[in-house]
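I'd like to go over a predicted model; first the sequence, then the structure.
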Amino acid sequence: MGKFPVHFPIPTWFASVSLFSTALLFGTAGAADAQVRSFAPLNRYVVGGAVAEIIDASPDGNTLVFTNSSDQQIGFIDITDPANPQSLGTVEVAGEPTSVAITPDGKYAIATVLFLIDEDAGQTIADQQPGTLVFIDLATRKVTGQVQLLGIGPDSADISPDGSKVIVAIEDEEDTDNLPGSRPGSINFVTINEDNPSESTVTAVDIDLAGIEGVNYVEDPQPEFVKFSPDGSTAAVTIQENNAIALIDVASEQIIRIFSAGTSSQFADRTEDGEISLTEEFKGRREPDAIAFTPDGQHLVTVNEGDTELESFGDNIGSGGRSWTIFDLEGNVVYDSGSSVEELAVTRGQYPDDRSEDRGIEMEGGTVAEFGEQPIAFVTSERGSFVVAYDISNVEKPELISFLPTGLAPEGVLAIPERNLLLTSNEDDGTIDFFQASTEPAESAYSPTAPQITSTGADLPFSAISGLYQVPNDPNAFYAVPDSAVSPSRIYRIEMEGSSATVVSALPLTKNGESVRYDLEGIALQPSGDFWVVSEGDDREGQEAPNLLSHVNSRGEVQQEIPLPEAASGAITRFGFEGVATNAEGTKVYVAIQREFEGDPENTVRIAEYDLENQTWNYYFYPLDTDNVEDSWVGLSEIARDTDGSFLIVERDNQGGENGAANARIKRIYRVSLANAEPGATLEKTLVLDLLSDYRWIEEKIESLAVTNQGYWFASDNDGGINYTRLLFVPRQ
């Protein structure tokens, strides 16, 4: 576990700022006056190819536990130095762990474990057995006991502040496609036997939804998330599919009240069309997932993911509020974020348009913690891959502190105020993010070599940057193109200033007066100022889009589309044109082709050359690296002409992202020369940069490279908003 920790390339001076901030926040002098003004990335830790879903920390904040559902394990990490975490190994739990928490005395890590059915043996959901609560000794990291729960399908769990009880949501999702189910979920309370955990007692609390206004499935509660109040007297439960919240008196284990979470109304993008526009009226059942109490115990914070089918009830009310909400304990809405978080996601390029017809950014995880005397709510977006932090000192008017990109699909979120830390566990790429609280403004977390990218507003969305080129005579301005995740096609202009990069305009592309929809993968300029862009083809049935080299004038009008010759186009796979460059004179255009032609030697791809005068195509062969992990592929994703006339090639594997950050091997920049090469020659390549080893580039898609006199700019394709656009400048050596 924990193959290697990955660090963000933050400025070296930030460490001293952060340490100073820690002293202000939690030192003996001036602590009460210190205010958290931001959280800044400290480290991204790779969890050895596994899944990191739910996390918790020991009372001293030095040991982290996480659920690894794919491997049926609980993982342990020493985070004494959060900038250099160390794996402490794993414990098998013989089932899928769904939640984990550590007792306040630090003695046990307690995990809820789902009984798995064996489909290969013919078992069905009807054969599923009750789950278990597994006790792991934190010191020895060995299972010391377990108890069977009173219900099938345990989900969330929480431990009371005094350490005497565990509350477990027994969701029992027997058939999510055919609600309501026949087995209603419930709540379990487990009274812990400290000396012999296997003798802990379990009681069940049934959830009766009869007479509760606004619930969806009266007979099928399906509780989702549980949380004790700060004083331990009350427990809150989200009943997600029923859009309801229950409050339970802990001493008597009796339900106090159940109320509907209601609906949220705002403007949203409800159409998956490649065009991001938060202009459509939207009303959605909140259907909250995570829930937390405010530090004073007087309010509840919910994260409104949604979980039913979008139009289950025929009333044009959607599923999920695309928001987070603060309720009082009577069920009255004190605050709802409305569309504000989605607006933030749009301006930062992290709105996933392909989720517009579903639940947008799909907010899911959340927690509340008090840093000093400052209450802060943290809310994650599963589909947008970010966490937002809000000061909720005034529950009616929360104030944004930070918008923080995370690894892919953050599920768990944990604040450790005593250590000045915020963590997220990111399910899809197997990473854990560490952020540090600071009294400095948010901008201090960025640098001129790793700037934050935003647009000027929600009316100028951007995403999926797949090509980058410097504006002539302006080292601080760049043209960029998005791939097919953005439609119609356009050319962005990005301007750099200090630690910020701003998308300031988008030039639409047209052909004969009509918008065009390309899968743009590269951009270059002719000496005349016109553009060359390449569109990647797709030979799959129903797509049949050709690979195209297109000449576009400065007004965005397509002047010419140049396909490959028929023989070549028939041999290329859907992984085609991936970058474009010209020679210095502008008489030849070069295109990087991502994968092998059919019939070409294995691990060899082509660089295509188009001669403008003769209107002919020629090809050079490029040898690929082969030290990638098994069952992955390696290909090209960019070509750019350097100042000496040679060409830089971006070569990468398809690992990282959903394939797991620990599987990333090849994110490299090579130099080739075409000056004396004859068509058909195999090129010799020289390594210029290894972005994985030198800059900890674990994101899957390094797809953009722009050359300047000072050095090289890189940008990642964020797959249409499912994660962040990383910008990195590397000076010439």
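Ah, there it is.

going forward, measure contacts and count neighbours with C-alpha atoms only.
OK.

check the gap between the residue nearest the centre of the chain and residue 424 for me.
The chain has residue 385 as the residue nearest its centroid, 2.4 Å off, counting by Cα atoms, centre = their mean. Between residue 385 and residue 424 the computed distance is 10 Å (Cα to Cα, to the nearest Å).

list the residues that contact both of the two?
Residues touching both residue 385 and residue 424 by Cα atoms under 8 Å, 6 or more residues apart in numbering: 406, 410.

which residue ranges of the stretch 501-650 of the chain form helices?
566-569 (DSSP state H, counting those that start in this stretch).

what sits closest to residue 71 if chain neighbours are left out?
Excluding the flanking residues, the one nearest residue 71 by Cα to Cα, 6 or more residues apart in numbering is residue 50, at 7.1 Å.

which strand or helix spans the one you found?
Using DSSP states H and E, residue 50 maps to neither a helix nor a strand.

tally of neighbours for it?
Neighbourhood size, residue 50 [other Cα atoms under 10 Å]: 24.

the residue nearest to the centre of the chain and residue 407, how far apart?
Counting by Cα to Cα, the gap from residue 385 to residue 407 is 6 Å.

could you check how far residue 204 is from residue 151?
8 Å.

between those two, which is the more surrounded one?
residue 151 (21 against 18).

contacting residues around that one?
130, 131, 170, 172, 185, 186.

once you drop chain neighbours, what's closest to the third one?
What that stands for is residue 170. Per Cα to Cα, 6+ apart, closest to residue 170 is residue 154, 4.2 Å.

residues in contact with that neighbour?
Residue 154 touches 98, 112, 113, 114, 131, 132, 168, 169, 170, 171, 172, counting by Cα under 8 Å, 6+ apart.

export those residues to JSON lines and tack on secondary structure and neighbour count?
Output for the contacts of residue 154, formatted as JSON lines (DSSP: H, G, I helix; E, B strand; the rest coil; neighbours: other Cα atoms under 10 Å):
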{"residue": "98", "secondary structure": "strand", "neighbour count": "22"}
{"residue": "112", "secondary structure": "strand", "neighbour count": "32"}
{"residue": "113", "secondary structure": "strand", "neighbour count": "29"}
{"residue": "114", "secondary structure": "strand", "neighbour count": "28"}
{"residue": "131", "secondary structure": "coil", "neighbour count": "25"}
{"residue": "132", "secondary structure": "strand", "neighbour count": "24"}
{"residue": "168", "secondary structure": "strand", "neighbour count": "29"}
{"residue": "169", "secondary structure": "strand", "neighbour count": "28"}
{"residue": "170", "secondary structure": "strand", "neighbour count": "31"}
{"residue": "171", "secondary structure": "coil", "neighbour count": "25"}
{"residue": "172", "secondary structure": "coil", "neighbour count": "27"}
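
A further structure is provided below for comparison with the first:
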Amino acid sequence: MLRRLAAAAVAAGACFSLAAVPAFAAVTPITHSAPDAAISLSVAGTHETGVFGKSAAEIVGWYAKNQRLFVVNAAAGQVDVLDASKAGDPTKLFDIDTTGVKSEDGSVIPAGAVANSVAIRPDGLGVIAVEAPVKTDNGWVVFFDANANQAKPLGAVRVGALPDMITFTPDGKQILVANEAEPAEDYSVDPEGSISVIKAPPQIRAGKQNQVKTAGFGAFEGKLPVFDSRAGADATGVRIFGPEGTDAQNLEPEYITVDAKSKKAYVTLQENNAIAVVNLDQARVERIFPLGVQDLATVAMDVSDRDGKINIKNWPGVKSFLLPDAIASYEVGGKTYLVTANEGDARDWATFSEEARVKDLGKNGLKPVCETSPAYGHLKDPELGRLTITTTAGLNADGTCYEELYAFGGRSFSIFDTNGNRVFDSGSQFEEVTAAAIPEFFNSNHEENAFDNRSDNKGPEPEGIAVGQVDGRTYAFIGFERIGGVIAYDITDPKNAKFVTYINNRDFTQDPESAAAGDLGPEGVTFIPASESPTGKAMVAVGNEVSGTTTLFEVSAR
């Protein structure tokens, strides 16, 4: 029956198949491609930790020289080193434990610290972003030698609070860290968000503390174009909100990409729905631009997990903030373009949460939906009632009721120019593709096999993204955190990006806590060019935080 309900989505003309995989694979992946797809994705090999639901495989770094994958094992505070020279059988060599590493500032990384991100320079200098056991304390960057056959780190330097993502500039001369600086659950401490700009040592050795600079947001205090939360007002500003704090405390860096010349970094401020532009020569944030919203009057979404069907449709009176997580960049004709995975994180802390369901508006002190709102007649559970929205936006001019409703996440990916103009957005295509490919488990969560149980909150939830070239064309590869899988788009022409193919290495008939279920909760996505690949073909490496698996997908011409 559910497959019949998805018939309209399937009718778009794309083809559906179950891909054949080598004998070692435990799962027969689900694939779905456009009729004219130039490439396909297939599973090359998977490494399994056997650890479920503990973030045992998140961000993946690639080192071409010795064909190794470096996989963040967040909860263990370490990086697992995998030999991927045989792509069909990635095997663990050893792990790099950050506990006990001494930093240049005299501190020592204690037990309970969390590894969040890893990056490797082409010569083998590796770096790990490490969060303190108390997340509001300053974290560290740990240095290691990716060529070594043992786990001894080289040293560390101190950076800002909750270092969430780390990367090298393309020229290898600087290391950049996004210090997210989330508040404590009770807001007793709320550090300032920042970007650490570190001069990378020219050799493979630890960096120096005096080479760490901080690009903060103090200069923007009171000067940002702030999103006006009133219905019908300026919806183009930066989201500055919360119970207290300065703008610098409110801004939370998430993910970084760097232009090809290593001059500018572009940093997603996810909860703020904005991107910060960092001048790397000066280690200074020079600009912040907001990202706008999806208007559900024109962009269709399935917004209910209680309607018993796939129901991707328009909803006047409802908008959704993009709120991107990962960001990548590429050049076309000498111009840089930014590619974002519009995940949709909210602020949800013990003493402050912006989240509510539409049906709860008008209860427990929350303002009701205005009778004049286009959404007013659609507040039951099978329609808008279950949709998770923010209480911080959409009130009418006198603040008595919600004229507009604002949800979380674009359920899409976007392409922006560096002036903040959105030149492309995939709109409702992610939900349409997954509805056609896996109708029985459309918008399933990642820790259970269920139909439609994420439609009320961010849908497939695009999170990780990587960009790379295959046969002279540029592709974006985006991971879906909830339903799973990786989708590929041809973005060679930024204004006319096109869906190519989708693969999901998951078996929805198996217990999610068993190895037979396959990959659950894609987090980090890394592109490996053909020139560096163990198979001679381009590959995509994905770390799956729920299943604790790391999977290599081979990219082939069709």
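Looks like it arrived, so ask away. Not measured: the values here are computed from a predicted model.

got a TM-score for the two of them?
TM-score of the superposed chains, computed with TM-score structural alignment, normalised by the length of structure 2, equals 0.68; 401 aligned residues with a Cα RMSD of 2.3 Å.

compare the contacts of residue 151 of structure 1 with structure 2 and list the overlap.
Here is what carries over to structure 2 from these, by both residues aligned by TM-score structural alignment, their matches' Cα atoms under 8 Å: 130, 131, 170, 172, 185, 186.

and the fourth one, what's its match in structure 2?
It stands for residue 172 of structure 1. When structure 2 is aligned by TM-score structural alignment, the residue opposite residue 172 of structure 1 is residue 181.

I'd guessed that match sits against residue 269; true?
No: if you go by Cα atoms under 8 Å, residue 181 of structure 2 and residue 269 don't touch, sitting 11.2 Å apart.

need the overlap of contacts for those two.
252, 253.

what residue of structure 2 matches up with the residue nearest to the centre of structure 1?
Residue 385 of structure 1 maps onto residue 484 in structure 2, by TM-score structural alignment.

can you check residue 230 of structure 1 too?
With TM-score structural alignment as the criterion, residue 230 of structure 1 pairs with residue 260.

tell me the spatial nearest neighbour of its match, not counting adjacent residues.
residue 170 (6.3 Å).

about what we covered before: with distance to residue 268 of structure 1 as extra columns, can I get the contacts of residue 151 of structure 1 in TSV?
Below are the contacts of residue 151 of structure 1 laid out as TSV (distance: Cα to Cα, whole Å):
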residue	distance to residue 268 of structure 1
130	40
131	39
170	33
172	32
185	33
186	34
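
quick check, nearest of the residues you listed to residue 563 of structure 1?
residue 172 (54.4 Å; Cα to Cα).

my read: that closest one touches residue 180, true?
No: in this structure residue 172 of structure 1 lies outside contact range of residue 180 using Cα under 8 Å: 11.2 Å.

about what we covered before: the counterpart of the residue nearest to residue 170 of structure 1 in structure 2 and residue 455 of structure 2: what is the separation?
By TM-score structural alignment, residue 154 of structure 1 lines up with residue 163 in structure 2. For residue 163 of structure 2, the distance to residue 455 of structure 2 equals 31 Å [Cα to Cα].

which residues are in contact with each of residue 204 and residue 151 of structure 1?
residue 186.

neighbours of residue 469 of structure 2, how many?
18.

check residue 520 of structure 2 too.
Every residue meeting other Cα under 10 Å relative to residue 520 of structure 2 is counted, giving 31.

how far away is the counterpart of it in structure 1 from residue 252 of structure 1?
In structure 1, the residue matched to residue 520 of structure 2 (TM-score structural alignment) is residue 408. Counting by Cα to Cα, the gap from residue 408 of structure 1 to residue 252 of structure 1 is 41 Å.

ditto for residue 170 of structure 1
19 Å.

what helix or strand does residue 22 of structure 1 sit in?
Counting by DSSP H and E, residue 22 of structure 1 is found in helix 14-26.

just the contacts of residue 154 of structure 1 now: which is nearest residue 436 of structure 1?
residue 98 (26.9 Å).

need the contact list for the alignment partner in structure 1 of residue 544 of structure 2.
Under the alignment (TM-score structural alignment), residue 544 of structure 2 maps onto residue 426 of structure 1. Neighbouring residues of residue 426 of structure 1 by Cα under 8 Å, 6+ apart: 51, 52, 53, 406, 407, 408, 409, 410, 411, 412, 432, 433.

next: residue 196 of structure 1.
When contacts are taken as Cα under 8 Å, 6+ apart, residue 196 of structure 1 is in contact with residue 145.

ditto for residue 161 of structure 1
Counting by Cα under 8 Å, 6+ apart, residue 161 of structure 1 has contacts 104, 228, 230, 231, 232.

just residue 143 of structure 1 next, same as before
91, 134, 135, 136, 137.

assign the fourth one to helix, strand or coil.
The three-state label given to residue 136 of structure 1 by DSSP: H, G, I helix; E, B strand; the rest coil is strand.

what's around residue 79 of structure 2, how many residues?
There are 29 residues near residue 79 of structure 2, going by other Cα under 10 Å.

that one maps to what in structure 1?
Residue 79 of structure 2 maps onto residue 74 in structure 1, by TM-score structural alignment.

residue 323 of structure 2 pairs with which position in structure 1?
By TM-score structural alignment, residue 323 of structure 2 lines up with residue 287.

tell me which helix or strand that match sits in.
Going by DSSP H and E, residue 287 of structure 1 is not in any helix or strand.

residue 283 of structure 2 contacts residue 215, doesn't it?
Yes: Residue 283 of structure 2 is within contact range of residue 215, at 5.3 Å (criterion: Cα under 8 Å).

quick one on the thing from earlier: now the residue nearest to residue 170 of structure 1: how far from residue 426 of structure 1?
The value you get for residue 154 of structure 1 to residue 426 of structure 1, if Cα to Cα is used, is 21 Å.

also residue 568 of structure 1?
Distance from residue 568 of structure 1 to residue 426 of structure 1, by Cα to Cα: 41 Å.

go on, residue 95 of structure 1?
20 Å.

and what of residue 390 of structure 1?
20 Å.

what's the answer for residue 533 of structure 1, then?
In terms of Cα to Cα, residue 533 of structure 1 sits 35 Å off from residue 426 of structure 1.

could you do residue 669 of structure 1 as well?
28 Å.

same deal with residue 407 of structure 1?
Taken as Cα to Cα, the span from residue 407 of structure 1 to residue 426 of structure 1 is 5 Å.

joint contacts of those two?
What both residue 407 of structure 1 and residue 426 touch, as defined by Cα under 8 Å, 6+ apart, is the set 432, 433.
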